[in-house]
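> Pasting a predicted model and its sequence here:
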Amino acid sequence: MMTPRKNLSSLSGRSLIVLGILGLWWCITSSHLVSSVLLPAPTDVWIAMLNLFRFGYNGTPFWQHYLLTLTRVGVAVSSAIIVGIPLGLFSSYNTTIGSLIDPIIQFLRPIPPLAYYTLLILWLGIGEASKVLLLFLSALPPIYLAAYDAVSGINIEYRNNAASLGANYWQIFLRVIFPASLPAIMTGVRSAVGMAYTTIVSAEMIASTSGIGWMVIDASHYLKTDVMIVDIVVMGITGMLLDWFLKQFSHHFIQWQGRG
C-alpha cells in the first residue's frame, strides 16, 4: 500500500510530465516549426474545448455525444459480464459445459472485432444494435477467459476442505469457487472495458453519425485539428477514470484480493 508521501511524489512526477509536454507543445507551435493546421497551439485547443462544451458539435451538445459513447460501452460490457462470468466459471468447473462453450470463445478470441463489423452492419444496419453487439463480442472473451482461468487456479484444498465439511456441489461453487475467482475476474473486466472502449471509437469512425469517435473522423474531414485533439484528450481521460473506478471498486468490495 502506497504511503501519502509516495502518492504525493507520484502525483508531482505526473504533473511535471504533463507540464513538460505542454511546454514542448507550446515551443513547437510558437516557433512555427509545424503548421497550425497539423498542430494547433494549446490556446487554440483550449478555446475549441470551451466552444465544444458550450455550443456542441454540428448542432448537438457535446455531452450527448459523450454519454452516447459511454452508454454503448456500458450496455455491452454489462451484458458481457452477465454472460461471460457464468460461462467461464461453469466451463472450467464442469468439463461437459466447457467442451461445448470453450471452442466457441477460443475461435472468437483472436479475431479483431472490426473484422466482422461489416457483417454486423449488413445484418443489423448501422444503428445501435450492431454497435452494441460488436462491443459485446469484443468484451466477452477477456471476461470469459479470466473466469475460466480463475477456477483452474484455485487451490484444490479449498474444495476438498469444503466437501469434507459437508458442502454439496452448488455450495462449493457459490461459497468457494465464485468468491475465490472474483479477483481474477475483475482483472478480466478491466481488460474487457478497455477492449470495448477502444472498439467503440473505431466503430463510430466507420459507421455512425454520433459519438466521440464519429466527432474525430468528422472533424478530420474539415481539418478541425483542434476539435480532434480535444476529443482525443477527453477519450484518454475517460479511459483512465474508468480504469481507476474499477480499481477502487475491486479494492473496496473484494478485500480478500492478494491474500493467501
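Noted; the coordinates are in hand.
> Could you use CA atoms for every contact and neighbour count after this?
Noted.
> can you pull the contacts of the closest residue to residue 38 other than its chain neighbours?
Closest residue in space to residue 38, ignoring its immediate chain neighbours: residue 225 at 6.5 Å, by C-alpha to C-alpha, 6 or more residues apart in numbering. Counting by C-alpha atoms under 8 Å, 6 or more residues apart in numbering, residue 225 touches 37, 38, 39, 40, 219.
> List just the nearest of these to residue 65.
Closest approach to residue 65 among the contacts of residue 225 (C-alpha to C-alpha): residue 219, at 13.6 Å.
> for the stretch 151-260 of the chain, what spans make up the helices?
Using DSSP state H, counting those that start in this stretch, the helices of the stretch 151-260 of the chain run over residues 156-164, 169-172, 178-206, 212-221, 225-253.
> who's in contact with the second one?
Spelled out, it's helix 169-172. Against helix 169-172 from outside (C-alpha under 8 Å, 6+ apart): 159, 162, 163.
> which one of these is nearest residue 47?
Closest to residue 47, out of all of these and judged by C-alpha to C-alpha, is residue 159, at 60.5 Å.
> I'd like to know how many residues surround the nearest residue to that closest one once chain neighbours are set aside.
In space, and not counting its chain neighbours, residue 159 is closest to residue 172: 6.5 Å by C-alpha to C-alpha, 6+ apart. A count of nearby residues for residue 172, using other C-alpha atoms under 10 Å, gives 18.
> ok, residue 152 - contacts?
residue 92.
> The same query, at a cut-off of 10 Å, please.
Residue 152 is in contact with 89, 92, 93, 177, 181, counting by C-alpha atoms under 10 Å, 6 or more residues apart in numbering.
> mind checking how far the residue nearest to residue 159 is from residue 24?
Plainly put, residue 172 is 58 Å away from residue 24 if you go by C-alpha to C-alpha, to the nearest Å.
> now residue 40
Taking C-alpha to C-alpha, one finds residue 40 at 13 Å from residue 24.
> Surely residue 76 is in contact with residue 189?
No: Residue 76 lies out of contact with residue 189 (C-alpha atoms under 10 Å); the separation is 11.9 Å.
> Which residues are in contact with each of these two?
139, 140.
> contacting residues for residue 2?
Contacts of residue 2 (C-alpha under 10 Å, 6+ apart): 8, 10.
> downstream neighbour of the longest helix belonging to the chain in the secondary structure list?
Longest helix in the chain, counting residues (DSSP state H): helix 62-93. Counting by DSSP states H and E, the next helix or strand C-terminal to helix 62-93 is helix 95-108.
> any idea of the angle that following helix forms with helix 62-93?
140 degrees (axes from the mean of the first three to the mean of the last three C-alpha atoms, to 10 degrees).
> Tell me which residues of helix 95-108 come out buried.
98, 101, 102, 105 (16 or more other C-alpha atoms under 10 Å).
> And here is the other one:
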Amino acid sequence: MNQQKMHTRLERALTVGTWLIILLVWVLATQAEGLSSHILPSPQEVWSAFIQILNEGYNRISLWQHLGDSFRRLFGSLFLAVLTAIPLGLLSGFFPKFRAIIDSIVQFYRPIPPLAYYALLILWMGIEDGSKITLLFLAAFAPIYIACVSAVSSINRDYILSAQSLGASQKDVFLKIILPAAMPDIFTGVRTASGFAYTTLVAAEMTAATSGIGWMVIDASRYLKSDVMFVGIILMGLTGIAMDGMFILLERKFIFWKGKE
C-alpha cells in the first residue's frame, strides 16, 4: 500500500514538473528578441487577457455565457449520441443482420472531416444551434457505436450459451450478461466521443455563431488577438480535463466491476 502511494506521489510530481518546464520554456521563449507578442504572447499577457475577459466579457458577452453556450451544445449532442448510439451499437453487436443495416452507414461517414458536410447541415437546418448540435452529434455517435459493437463482440459466448441453456430469455441475457459486460467499453467510448465532439466544437462555432468558447478563439484569430486565443485554448484544455475526470469518477462509481474476473 505504501509503495502504491509512493508511485502515485511520484506520478503527480512528474506531471507537475512537466508543466512547470513547459511554463518555463514559454517564459523564456517570449523573452527572445524580435519575437512579437502577436506570435507568442507571454504568460503575463495571457493572464491579463483572462482577467479582462472574466471582468468585462468578450464582445460584450460574459465568459460564463460563452462557456455555457458551448457546453449546452456539447452536452446536448453527447446526450443525443448516448441515447441513440448505445442501443444501436448493442443491437448491431448482438444481431449480425441489424449490423448489416447500420454499420455501413456509420463506417461511410466516420472518416469524413466534419467541415466537409457542415455546409450541407447549415443549408438543411439553418445557422442556429440545430446544425451545430447535429455536427457534434455525428462526431460523438461513431465512437460510442463502435465501442458498443466491439464490446458485445468480445463477450465470451460461453456465458450467453450457458444462460440460454438454463432457460434465460433474450431479455435476461441482454440485461444481466451483455449490458454489464459491455458497460466498461461503453464508458470508454463515451469518453472518446466527448473528446471528438469537443475538438469539433471550434468547427461548429466558426460559422454563423456569436458566442461560445470556440467562436471566441476563431474571432480573436481574425484580429490577431493571440492572447485571447491562448485564453480560449487553455480554457478548452482545462475544461476538457475536468470533463474527462468527471467521466472517470462516474466510471469508478458505477462500473465498479471493471477489471475484475
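Arrived safely, thanks for sending. Small disclaimer: the values here were computed from a predicted structure and weren't measured.
> if we can go back for a sec, more neighbours, residue 40 and residue 24 of the first structure?
residue 40 (21 against 12).
> Can you give me every residue that contacts the closest residue to the more buried one other than its chain neighbours?
Of all residues not flanking residue 40 of the first structure in the chain, residue 226 sits nearest, at 6.1 Å (C-alpha to C-alpha, 6+ apart). Shown in contact with residue 226 of the first structure (C-alpha under 10 Å, 6+ apart): 36-49, 219-220, 232.
> Please tell me how far residue 226 of the first structure sits from residue 46 of the first structure.
8 Å.
> same check, this time on residue 225 of the first structure
Taking C-alpha to C-alpha, one finds residue 225 of the first structure at 12 Å from residue 46 of the first structure.
> returning to that earlier point: who wins on neighbours among the contacts of helix 169-172 of the first structure?
residue 159 (18 neighbours).
> Now which residue in the second structure aligns to it?
Here residue 159 of the first structure is matched to residue 160 in the second structure, going by TM-score structural alignment.
> how far away is its match from residue 247 of the second structure?
Distance from residue 160 of the second structure to residue 247 of the second structure, by C-alpha to C-alpha: 29 Å.
> Enumerate every residue touching the closest residue to residue 147 of the second structure other than its chain neighbours.
The shortest distance from residue 147 of the second structure to any non-neighbouring residue, by C-alpha to C-alpha, 6+ apart, is to residue 189 (5.2 Å). When contacts are counted by C-alpha under 10 Å, 6+ apart, residue 189 of the second structure touches 82, 86, 140-148, 151, 183, 195.
> how about a cut-off of 8 Å?
Residue 189 of the second structure sits in contact with 143, 144, 145, 146, 147, 148, where contact means C-alpha under 8 Å, 6+ apart.
> in the superposed pair, what's the mean gap between the helix or strand hosting the fourth one and the first structure?
Think residue 146 of the second structure. Under the criterion of DSSP H and E, residue 146 of the second structure resides in helix 129-153. If you overlay the two and look at helix 129-153 of the second structure, the average distance to its match in the first structure is 0.7 Å (mean C-alpha distance after the TM-score superposition for the first structure).
> List the buried residues for that helix?
Buried residues in helix 129-153 of the second structure (16+ other C-alpha under 10 Å): 129, 131-153.
> same question, stretch 177-186 of the second structure
177, 178, 179, 181, 182, 183, 184, 185, 186.
> contacting residues around the closest residue to residue 99 of the second structure other than its chain neighbours?
For residue 99 of the second structure, ignoring the flanking residues on the chain, the nearest one in space by C-alpha to C-alpha, 6+ apart is residue 92 at 4.1 Å. By C-alpha under 8 Å, 6+ apart, the residues touching residue 92 of the second structure are 98, 99, 100, 102, 103, 149.
> And for residue 225 of the second structure?
Contacts of residue 225 of the second structure (C-alpha under 8 Å, 6+ apart): residue 38.
> In contact with residue 92 of the first structure: list those residues for me.
Applying C-alpha under 8 Å, 6+ apart, the residues contacting residue 92 of the first structure are 98, 148, 149, 151, 152.
> please redo it, this time with the cut-off set to 6 Å
residue 148 (C-alpha atoms under 6 Å, 6 or more residues apart in numbering).
> measure it to residue 101 of the first structure for me?
10 Å.
> likewise residue 80 of the first structure?
Applying C-alpha to C-alpha to residue 80 of the first structure and residue 101 of the first structure gives a distance of 15 Å.
> Which position in the first structure pairs with residue 201 of the second structure?
So, by TM-score structural alignment, residue 201 of the second structure is matched to residue 200.
> neighbours around its match, how many?
Counted with other C-alpha under 10 Å, residue 200 of the first structure comes out at 25.
> Now it. Nearest residue, chain neighbours left out?
Using C-alpha to C-alpha, 6+ apart, the closest residue to residue 200 of the first structure is residue 135 (6.6 Å).
> The second structure: which residue goes with the one you found?
So residue 135 of the first structure corresponds to residue 136, using TM-score structural alignment.
> Its match and residue 197 touch, don't they?
Yes: contact criterion C-alpha atoms under 6 Å: residue 136 of the second structure and residue 197 qualify, at 5.1 Å.
> hmm, back to that, roughly how far does the residue nearest to residue 200 of the first structure sit from residue 242 of the first structure?
16 Å.
> Residue 121 of the first structure now?
28 Å.
> residues near residue 113 of the second structure, how many?
11.
> try the one 4 residues further on
Neighbour count for residue 117 of the second structure, taken as other C-alpha under 10 Å: 13.
> how near is it to residue 69 of the second structure?
22 Å.
> likewise residue 32 of the second structure?
In terms of C-alpha to C-alpha, residue 32 of the second structure sits 38 Å off from residue 69 of the second structure.
> same deal with residue 108 of the second structure?
From residue 108 of the second structure to residue 69 of the second structure the distance is 30 Å (C-alpha to C-alpha).
> same check, this time on residue 12 of the second structure
In terms of C-alpha to C-alpha, residue 12 of the second structure sits 33 Å off from residue 69 of the second structure.
> cool, residue 197 of the second structure as well?
Counting by C-alpha to C-alpha, the gap from residue 197 of the second structure to residue 69 of the second structure is 14 Å.
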